[in-house]
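Undergrad: Just a sequence and a predicted model for now, questions to come.
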Amino acid sequence: MFGLLLFVPVAVAAWKFYQFARHPKDAPLRSVTLCLVTAVASYPLAMPATSKVSLIADHGTAKLAQNVLLLGTAYFLLCFYLYSADERAGGRRARREAGVVLVVAALLIADAATVPHDVFIGSFSTADMTIPQVAVFYGLAGAYPTYAMTVAGRWTRLCARQSSRPHSTGLWMAAVGMLAMAAACLVRAVMVLIRWAGGTVSHQLMAVVAFCLAVAILLFVVGITYPAVRTRITSARLWLRHRRDYRRLAPLWQLLAEAYPDNILKPSSDDPRETRRARGTHRRYYRRIVECRDGLVDISPYLVGQEDEGALLDFAPDELADRLRHAVEQVGQGASVPRRVIPLALSHGADQDSDVRQLVAVSEALSSSHSQSS
């Protein structure tokens, strides 16, 4: 279960790192990438004590590293919003926030250095909060993330209200995740005060809070990447549809290319990069549509006589396919037909998809009639 939960943040962080490698000067992207990297690095250590991975956190050094990483997560999250709003002014605010984070991190390190290393061994639930340094460590470690997550969560909520789907969906998920992280840190701070004063908090409650913190981090990661994932899924569906329709248009394209080979479009230059781009699925798809339409325009005068020219647009795909085969034979024999050009296989819709569906219907009719004749 933990491996599945960890896979999503790791995959998202890797994807953002890839994007940042392509656009290294993008300050908001750099901030969100570093935010995800630090969150992923701290994520295994945020699991409750029942997790096998929490054994890593049984060392004081790892505990310190976990909390410093969470400080970095909160800081870089703030930077993302600061740079997104105004890169120049945001840069000045980011430098001031960096100073605060460095001071908090230095205080954590100094605090941990004043007590024996073994007082930090164990989880939050087993730490002895009656030791002042331990109480200060956990209280201080949660203070800045609570502030940063609250501010960022409020900004995200405002953005979500003003955005449309799918961006609003992802923003709401991220806002809930950040506010939940802030709430979990705040609850943990209250627990620290209670235990420092000599009170007790049930281990079950502390385990629930720790698990909620881990889930909140996961929800935040999923939320900020949801629009990009949704866009990728939509792009993949479009790619598959274009690839499928490209193949379905092959019978019509081959017939028209046989009659009018000059209509086949060639790459606009000899540049190898342009040639590679021309081989892309989308370019080949649109090129095939244009070539089919050009061929139909050229062959249209051969399809009808004077008596049925007006009814040509009403022909069924099967009838039009039969006439196309006959017309290609006439073109091959050098027949000359001076009649005007007539539009063919036009759909009743105004969008390109309707037009393509009509071309595909004619192409499939050609393929079906060829199979029957064979």
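TA: Everything's here; your move.
Undergrad: From now on I want contacts and neighbour counts done on CA atoms only, so please keep to that.
TA: OK.
Undergrad: What is the helix or strand where residue 230 lies packed up against?
TA: Applying DSSP states H and E as the criterion places residue 230 in helix 203-248. For helix 203-248, the packing partners by 3 or more CA pairs under 8 Å, 6 or more residues apart in numbering; DSSP states H and E come out as helix 2-22, helix 167-196, helix 281-299, helix 352-373.
Undergrad: May I see the ones you listed organised as CSV, with mean neighbour count and distance to residue 85 added?
TA: What follows is the helices and strands packed on helix 203-248, written out as CSV (neighbours: other CA atoms under 10 Å; distance: least, CA to CA, whole Å):
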stretch, mean neighbour count, distance to residue 85
helix 2-22, 15, 19
helix 167-196, 22, 16
helix 281-299, 19, 35
helix 352-373, 17, 38
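Undergrad: Take the ones you listed and write them to JSON lines, including distance to residue 311.
TA: Shown next, in JSON lines, are the helices and strands packed on helix 203-248 (distance: least, CA to CA, whole Å):
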{"stretch": "helix 2-22", "distance to residue 311": "55"}
{"stretch": "helix 167-196", "distance to residue 311": "48"}
{"stretch": "helix 281-299", "distance to residue 311": "16"}
{"stretch": "helix 352-373", "distance to residue 311": "16"}
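Undergrad: so which of those helices gets nearest residue 93?
TA: For the helices and strands packed on helix 203-248, proximity to residue 93 was assessed by CA to CA; helix 167-196 is nearest, at 20.4 Å.
Undergrad: tell me which strands and helices that closest one is in contact with?
TA: Going by 3+ CA pairs under 8 Å, 6+ apart, helix 167-196 lies up against helix 132-162, helix 203-248.
Undergrad: In the stretch 1-150 of the chain, what residue spans correspond to helices?
TA: 2-22, 27-42, 60-85, 87-113, 132-162 (DSSP state H, counting those that start in this stretch).
Undergrad: ok, and here's another one to check against it:
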Amino acid sequence: MNAYALHSAGATAAWLAFGYKLTALRKAPRDYALVALCGTLLFSAIAYTVAHPRVYVPVDRLLGFPNAAALVAMSCVVLGLAGQQFVLIFWAHPHGAARHRARPRVLSAVFVLLALFTLFPLAEPSERRPEDFALHYVDNPPLAVFLSVYFLYFVWGEVAVARLSHGYAKISHRLWLRRGLYLVALGSWLTLSVSLSRAVGIALAAVSVDPDAMEPALRVLGNLGALIVYVGWTLPGWGPVLGAPGRHLRARRQYRRLRPLRNALHELAPTIELPACADGFWRRLRPSCLEFQVYRQVIEIRDCQLALRPYADPGAVRVAGELGRAAGLGARQVLAVQEATRLASMVRSCRRHTVSDHQGAPPTATGPEGSGLADEIDWLVTVAEAMERSPQVAAALARGDVTR
């Protein structure tokens, strides 16, 4: 792949990422982190565009001095690295603490930009070099200092972005944000390794060793790292779409497994019913609608359970626990068998119009402590399956019939 194709692919990816996040900014114009992220992607897109071999010369002519495109591209890279750090700091810390932590990073970027704009005119790089600017001018002392300042900040900035994104990913509770930040960290490390290799190449060129053999591979890896970073920054927005088929199948499976239990309880407490999902064939097929239906089933099951609690047979529940432990079931499985027996005894006693004469019945089990909605759904699915298939549940109910 030649330099034109690489720059075109990188520039296209950068502009697409910027346009995608810009649509989100319209919905939250006061989100400072999102503003910084849009600015970061914009600077990256500009850097890629002006460094394109076919855009490089027109930019020089527009600004009026040779290799102006190189100065613009490097300045945009510095601003992009500072912007990424700004975003990550504001995501990971409260606003006041984030401002305090971000200030030195912003000041360091400003200092580097001042150094670059001061050193570049001193070097006077008169020959346009759109493809090998750094390698060609490495023997120019002022420009060598210029490149050293740029590469040192670039290395420091990439390390900071990689560490911040990886650290925030470990504490983030949003799945797709966490995955995106891991990709940002991966892309940053890859880009850093490419830059270090290019810096080694510049050092080799200074001692008359030709580093051109490495350049094609470094360009491919560098563009790959940048592409991974763009994917990581935008993944939280479009990533959930990738999980829609899996969500659909999971919600459908949960709905079908909970439906017999919900129907059995609802038959005995028909007044407990929540509003259904919106009408329409396609709307009912959406993962969000299926998830709402599952959530609706969970609420109705629990409400019916409370309404039918006087019909529970604590003796059968106790026997179910003994049978489960005797069968070598784990603690969670024993709890599921007991909960299934409690529900089955409610259904049986209510149909027979037999209220339990046991006083001080144990409270309704709710599953593992501290569980969220997803854990609650999984728990009720386990209970529903035990109620339908567990031999311990059937044996406990049969023994309850004998002892009555």
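TA: Received, thanks. Source: prediction; values computed, not measured.
Undergrad: returning to what we had before: the helix holding residue 230 of the first structure to helix 352-373, inter-axis angle?
TA: Here helix 203-248 of the first structure points in a direction 60 degrees away from that of helix 352-373 (axes from the mean of the first three to the mean of the last three CA atoms, to 10 degrees).
Undergrad: Give me the mean deviation of helix 203-248 of the first structure from the second structure.
TA: Mean deviation of helix 203-248 of the first structure from its aligned counterpart in the second structure after superposition (mean CA distance after the TM-score superposition for the first structure): 4.9 Å.
Undergrad: contacting residues around the helix or strand that that helix is followed by?
TA: Downstream of helix 203-248 of the first structure, the next assigned helix or strand under DSSP H and E is helix 250-259. Helix 250-259 of the first structure is contacted by residues 263-264, 288, 291-292, 295-296, 325, 328, 331-332, 359, 362-364, 366-367 when judged by CA atoms under 8 Å, 6 or more residues apart in numbering.
Undergrad: In JSON lines, list the helices of the stretch 1-150 of the first structure along with distance to residue 279 of the first structure.
TA: Below are these laid out as JSON lines (distance: least, CA to CA, whole Å):
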{"stretch": "helix 2-22", "distance to residue 279 of the first structure": "23"}
{"stretch": "helix 27-42", "distance to residue 279 of the first structure": "31"}
{"stretch": "helix 60-85", "distance to residue 279 of the first structure": "36"}
{"stretch": "helix 87-113", "distance to residue 279 of the first structure": "39"}
{"stretch": "helix 132-162", "distance to residue 279 of the first structure": "39"}
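Undergrad: And for residue 68 of the second structure, nearest residue in space, chain neighbours not counted?
TA: residue 60 (5.1 Å; CA to CA, 6 or more residues apart in numbering).
Undergrad: Kindly report the same for residue 37 of the first structure.
TA: Closest to residue 37 of the first structure by CA to CA, 6+ apart is residue 13, at 5.8 Å.
Undergrad: what residues does stretch 75-86 of the second structure touch?
TA: By CA under 8 Å, 6+ apart, stretch 75-86 of the second structure touches 33, 36-37, 39-41, 43-44, 46-47, 102, 105-106, 109, 112-113, 116, 150, 153-154, 157-158, 160-161, 164.
Undergrad: same deal with stretch 348-358 of the first structure?
TA: Stretch 348-358 of the first structure has contacts (CA under 8 Å, 6+ apart) with 289, 317, 345, 346, 347.
Undergrad: which of those are buried?
TA: With neighbours counted by 16 or more other CA atoms under 10 Å, the contacts of stretch 348-358 of the first structure contain buried members at 289, 317, 345, 347.
Undergrad: The spatially closest residue to residue 15 of the second structure that is not a sequence neighbour: neighbour count?
TA: Using CA to CA, 6+ apart and skipping the chain neighbours, the partner closest in space to residue 15 of the second structure is residue 45 (5.4 Å). For residue 45 of the second structure, the neighbour count with other CA atoms under 10 Å is 25.
Undergrad: repeat for residue 306 of the first structure
TA: Neighbours around residue 306 of the first structure, by other CA under 10 Å: 7.
Undergrad: Residue 171 of the second structure now?
TA: With other CA under 10 Å as criterion, residue 171 of the second structure counts 10.
Undergrad: Looking at the helices and strands packed on helix 203-248 of the first structure, which is nearest to residue 213 of the first structure?
TA: In terms of CA to CA, the element of those nearest to residue 213 of the first structure is helix 167-196, at 5.5 Å.
Undergrad: circling back: now the contacts of stretch 348-358 of the first structure in a markdown table, with secondary structure and distance to residue 232 of the first structure?
TA: Output for the contacts of stretch 348-358 of the first structure, formatted as a markdown table (DSSP: H, G, I helix; E, B strand; the rest coil; distance: CA to CA, whole Å):
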| residue | secondary structure | distance to residue 232 of the first structure |
| --- | --- | --- |
| 289 | helix | 24 |
| 317 | helix | 35 |
| 345 | coil | 33 |
| 346 | coil | 32 |
| 347 | coil | 30 |
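Undergrad: quick one: residue 287 of the second structure from residue 298 of the second structure, how far?
TA: As judged by CA to CA, to the nearest Å, residue 287 of the second structure and residue 298 of the second structure stand 17 Å apart.
Undergrad: typo on my end, it should be residue 342 of the second structure
TA: Taking CA to CA as the measure, residue 342 of the second structure falls 16 Å from residue 298 of the second structure.
Undergrad: cool, residue 247 of the second structure as well?
TA: Distance of residue 247 of the second structure to residue 298 of the second structure, given as CA to CA: 17 Å.
Undergrad: So which of the helices and strands packed on helix 203-248 of the first structure is nearest residue 132 of the first structure?
TA: Closest to residue 132 of the first structure of these, according to CA to CA: helix 167-196, at 7.4 Å.
Undergrad: Off-centre distance for the closest one?
TA: On the basis of CA atoms, centre = their mean, to the nearest Å, helix 167-196 of the first structure sits 24 Å off its chain's mean C-alpha point.
Undergrad: what angle sits between that helix and helix 132-162?
TA: 160 degrees.
Undergrad: hang on, the earlier thing: around the residue nearest to residue 68 of the second structure, count how many other residues there are.
TA: With other CA under 10 Å as criterion, residue 60 of the second structure counts 18.
Undergrad: The residue in the first structure sticking out farthest from the centre: what's it in contact with?
TA: Residue farthest from the centre of the first structure, counting by CA atoms, centre = their mean, is residue 307 at 56.6 Å. By CA under 8 Å, 6+ apart, no residues touch residue 307 of the first structure.
Undergrad: Many thanks, we can stop here.
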